[in-house]
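Undergrad: The amino acid sequence is not available; the structure is as follows:
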């Protein structure tokens, strides 16, 4: 997938970037280089490869130190909402900002 200069202009517009023609040309080369790398990576057959939970597990045995999944804090909703100017059914009410 190769990008065109028009694609770079559109991306720059969406990102609210003002690029000079030289910067746009350099960005085009960088983005196309990035997409070439992604295409090369996508072409690699990864069938049967186990995912790594940490990069260290590729070179040494790593024991995960997981804690028990238990609740450590109680429900503090009322205390947290005590200073709210407006609540309804346990939810914060905010002014409408979109018409």
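TA: Yes, it's here. Since we're looking at a predicted model, the values are computed, not measured.

Undergrad: Could you use CA atoms for every contact and neighbour count after this?
TA: Will do.

Undergrad: what's the lengthiest helix in the chain in contact with?
TA: Taking DSSP state H as the criterion, the chain has its longest helix at helix 21-43. For helix 21-43, the surrounding residues in contact (C-alpha atoms under 8 Å, 6 or more residues apart in numbering) are 1, 2, 3, 4, 5, 8, 9.

Undergrad: Below is an additional structure, to be compared with the one above:
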């Protein structure tokens, strides 16, 4: 069992300047205790003969070579645009900027 107590949770909350109700302190005490217990379990299992890993199975094939493919013409790209000037998309000004 972890050493997470309601008093410790309240102290950590005050250090972080987080206002917690008594119900929230009670809930977080249980949740943080479960997290600390889970970490302790992993630490007992993680021995020097067990290699560190980020995934349970090796990841392969995540990248492919870049290859030039067919691209849209300007007319095709602008065909579905709500507004354009023939060569560019036209959008409304934002953040008070003017043209």
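TA: Arrived safely. Since this is a predicted model, take the numbers as computed values, not measurements.

Undergrad: Relative to the second structure, what is the average displacement of the longest helix of the first structure?
TA: Compared with the second structure after the fit, helix 21-43 of the first structure shows a mean deviation of 0.5 Å (mean C-alpha distance after the TM-score superposition for the first structure).

Undergrad: Would you tell me what the next helix or strand after that helix is?
TA: helix 77-80 (DSSP states H and E).

Undergrad: Just give me the match in the second structure for residue 31 of the first structure.
TA: Using TM-score structural alignment, the partner of residue 31 of the first structure in the second structure is residue 32.

Undergrad: Distance check, that match against residue 41 of the second structure.
TA: Residue 32 of the second structure sits 14 Å away from residue 41 of the second structure, going by C-alpha to C-alpha, to the nearest Å.

Undergrad: between the two, which one's more packed in?
TA: Higher neighbour count among residue 32 of the second structure and residue 41: residue 32, with 16 against 11, using other C-alpha atoms under 10 Å.

Undergrad: re earlier: how much space between the match of residue 31 of the first structure and residue 76 of the second structure?
TA: Counting by C-alpha to C-alpha - residue 32 of the second structure and residue 76 of the second structure are separated by 55 Å.

Undergrad: what's the answer for residue 30 of the second structure, then?
TA: 58 Å.

Undergrad: what does residue 12 of the second structure give?
TA: Using C-alpha to C-alpha, residue 12 of the second structure is found at 58 Å from residue 76 of the second structure.
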